[in-house]
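*Asks:* for reference, the sequence and a predicted model appear below.
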Amino acid sequence: MGLRSLGRIREHAGDKESAIDLYRQAADRGDNVALCVLARMSERAGDRATAEALAQTAVRRGVPTPLRYLAELRAQAGDLDSAIDLYRQAADRGDNMSLRALARNCERAGDHAAAKVLILEAVNRGSASGLYDLARLRQRAGDRANAERLRCFGLNEQGEPASSLV
């Protein structure tokens, strides 16, 4: 059984100190998921500096995902400025899911124009799933025809729903 798995067992048993120690050992041996878990635990404990340092370690290892996780936690806590900064950092390091997550936050806040811009940015960076997000926005705005065209054919060169695959 791996160190991270043992850490999870200790964490679920309520022994956070042992869990953190096991996660650290796993992270020291190159387990990037353990780094992500440690970053989340630090953030939830209110230690933002440690959480960001752990996330940046993951970024240096080529894994930007922890930045998105921290951004999500901060958005849930109402710290939108910090969340936006972390989402952007993650996106700039190749995590296009962070742009989509930021777009969902904008959408929940009622800023559909900003959500659309962020989704288009994600699509331009290679996120095919962003097309579904864009179709969902069009559908909610009552534009069912273009939403369906997006789902079927994607975007044309002008960034509008294509009418065919050609």
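*Replies:* Good, I have the coordinates.
*Asks:* going forward, measure contacts and count neighbours with C-alpha atoms only.
*Replies:* Will do.
*Asks:* now do the host helix or strand of residue 118: distance to the chain's middle.
*Replies:* In the assignment (DSSP states H and E), residue 118 maps to helix 112-124. Its chain's C-alpha centre and that of helix 112-124 lie 14 Å apart, by C-alpha atoms, centre = their mean, to the nearest Å.
*Asks:* ditto for stretch 106-118
*Replies:* For stretch 106-118, the distance to the chain centre is 16 Å (C-alpha atoms, centre = their mean).
*Asks:* just give me the neighbour total for residue 108.
*Replies:* 11 (other C-alpha atoms under 10 Å).
*Asks:* with residue 44 instead?
*Replies:* Neighbours of residue 44 using other C-alpha under 10 Å come to 15.
*Asks:* quick check: closest non-adjacent residue to it.
*Replies:* Spatial nearest neighbour of residue 44, chain neighbours left out: residue 73 (8.0 Å); criterion: C-alpha to C-alpha, 6 or more residues apart in numbering.
*Asks:* now do residue 85
*Replies:* Nearest residue to residue 85, sequence neighbours excluded (C-alpha to C-alpha, 6+ apart): residue 71, at 7.9 Å.
*Asks:* what separates the one you found from residue 103, distance-wise?
*Replies:* Remark: distance between residue 71 and residue 103 (C-alpha to C-alpha, to the nearest Å) = 13 Å.
*Asks:* putting a second one here so we can go through both:
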Amino acid sequence: MIQDNPESKFIFIFHPKILIGKKYTVRNGKEMTNGEVLQYWGKWIVLGEKSWLDKLAIKLDPLVESKEIPVIKYDREPSVNLGIDECVMMVYCDRRDRDRIWQILSRFGVKLKAWVTEKETMEMWLPGGLLLERWIASKDFDEFTQNAVREDAQARMGYLFDHPDEIFVPWEQ
């Protein structure tokens, strides 16, 4: 199911059961913990023009509906404030399934093979991390707001690292 809310930065592709509280971070019928997400969860990064990603999304949607691919999101427009000139599609899966998911993506014309773990991503959004600091620099925040943003990021991301045995709960985007 393609969820295209114009107010969101991202366009999402997820199974309809997500709308009734089901999670996409599930392995063998069991919800993953924070620690398991940090250890196993990641995404294939697909770069391209939005029009191409829109077409790819339509092709991948049935594979999300059938639960072959857990969830996908992609940019509505490039994140130039993060130094990215193309739109980014993120095809999420457990790393133990990533080779199978790569085969699917390559069948649909994806050439660049770039895998990023959720742990790496979260570290880039922690205070001092590349993505958080680029994002802060792209805003006209005063020092107080910059520090508040860093504290919020530490609280959100740090929670996952500090509570590895709790069931992972994605935050709204």
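*Replies:* Here it is on my side, so go on. Please read these numbers as outputs of a predicted model, since none were measured by experiment.
*Asks:* just give the TM-score of the two.
*Replies:* Once superposed, the chains reach a TM-score of 0.27 (TM-score structural alignment, normalised by the length of structure 1), with 78 aligned residues with a C-alpha RMSD of 5.2 Å.
*Asks:* coming back round to it: for the helix or strand hosting the residue nearest to residue 85 of structure 1, give me every contacting residue.
*Replies:* According to DSSP H and E, residue 71 of structure 1 maps onto helix 65-76. Residues from elsewhere that reach helix 65-76 of structure 1 (C-alpha atoms under 8 Å, 6 or more residues apart in numbering): 36, 39-40, 43-44, 51-52, 55-56, 58-59, 80, 82-87, 89-90, 95, 98, 101, 105.
*Asks:* that helix: which residues count as buried?
*Replies:* 65, 66, 67, 68, 69, 70, 71, 72, 73, 74, 75 (16 or more other C-alpha atoms under 10 Å).
*Asks:* TSV please, covering these and showing distance to residue 140 of structure 1.
*Replies:* Shown next, in TSV, are the buried residues of helix 65-76 of structure 1 (distance: C-alpha to C-alpha, whole Å):
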residue	distance to residue 140 of structure 1
65	29
66	31
67	29
68	26
69	27
70	29
71	26
72	24
73	26
74	27
75	23
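*Asks:* next secondary structure after the helix holding residue 71 of structure 1?
*Replies:* The element immediately downstream of helix 65-76 of structure 1 (helix or strand, assigned by DSSP H and E) is helix 80-92.
*Asks:* off-centre distance for the helix or strand that that next one is followed by?
*Replies:* Remark: after helix 80-92 of structure 1, the chain's next helix or strand is helix 96-108, criterion DSSP H and E. On the basis of C-alpha atoms, centre = their mean, helix 96-108 of structure 1 sits 8 Å off its chain's mean C-alpha point.
*Asks:* buried stuff in helix 96-108 of structure 1?
*Replies:* Within helix 96-108 of structure 1, the residues that count as buried by 16+ other C-alpha under 10 Å are 96, 97, 98, 99, 100, 101, 102, 103, 104, 105, 106, 107.
*Asks:* show me which of those is closest to residue 139 of structure 1.
*Replies:* Nearest to residue 139 of structure 1 among the buried residues of helix 96-108 of structure 1: residue 107, at 13.3 Å, using C-alpha to C-alpha.
*Asks:* not counting sequence-adjacent ones, nearest residue to the closest one?
*Replies:* Among residues not flanking residue 107 of structure 1 along the chain, residue 115 sits closest, at 5.6 Å (C-alpha to C-alpha, 6+ apart).
*Asks:* contacting residues for that neighbour?
*Replies:* 102, 103, 104, 105, 106, 107.
*Asks:* what's the distance between the closest residue to the third one other than its chain neighbours and residue 67 of structure 1?
*Replies:* By that I understand residue 104 of structure 1. What sits nearest to residue 104 of structure 1 in space, not counting adjacent residues and going by C-alpha to C-alpha, 6+ apart, is residue 115, at 6.7 Å. According to C-alpha to C-alpha, residue 115 of structure 1 and residue 67 of structure 1 sit 20 Å apart.
*Asks:* what does residue 56 of structure 1 give?
*Replies:* From residue 56 of structure 1 to residue 67 of structure 1 the distance is 8 Å (C-alpha to C-alpha).
*Asks:* good, we can wrap up now.
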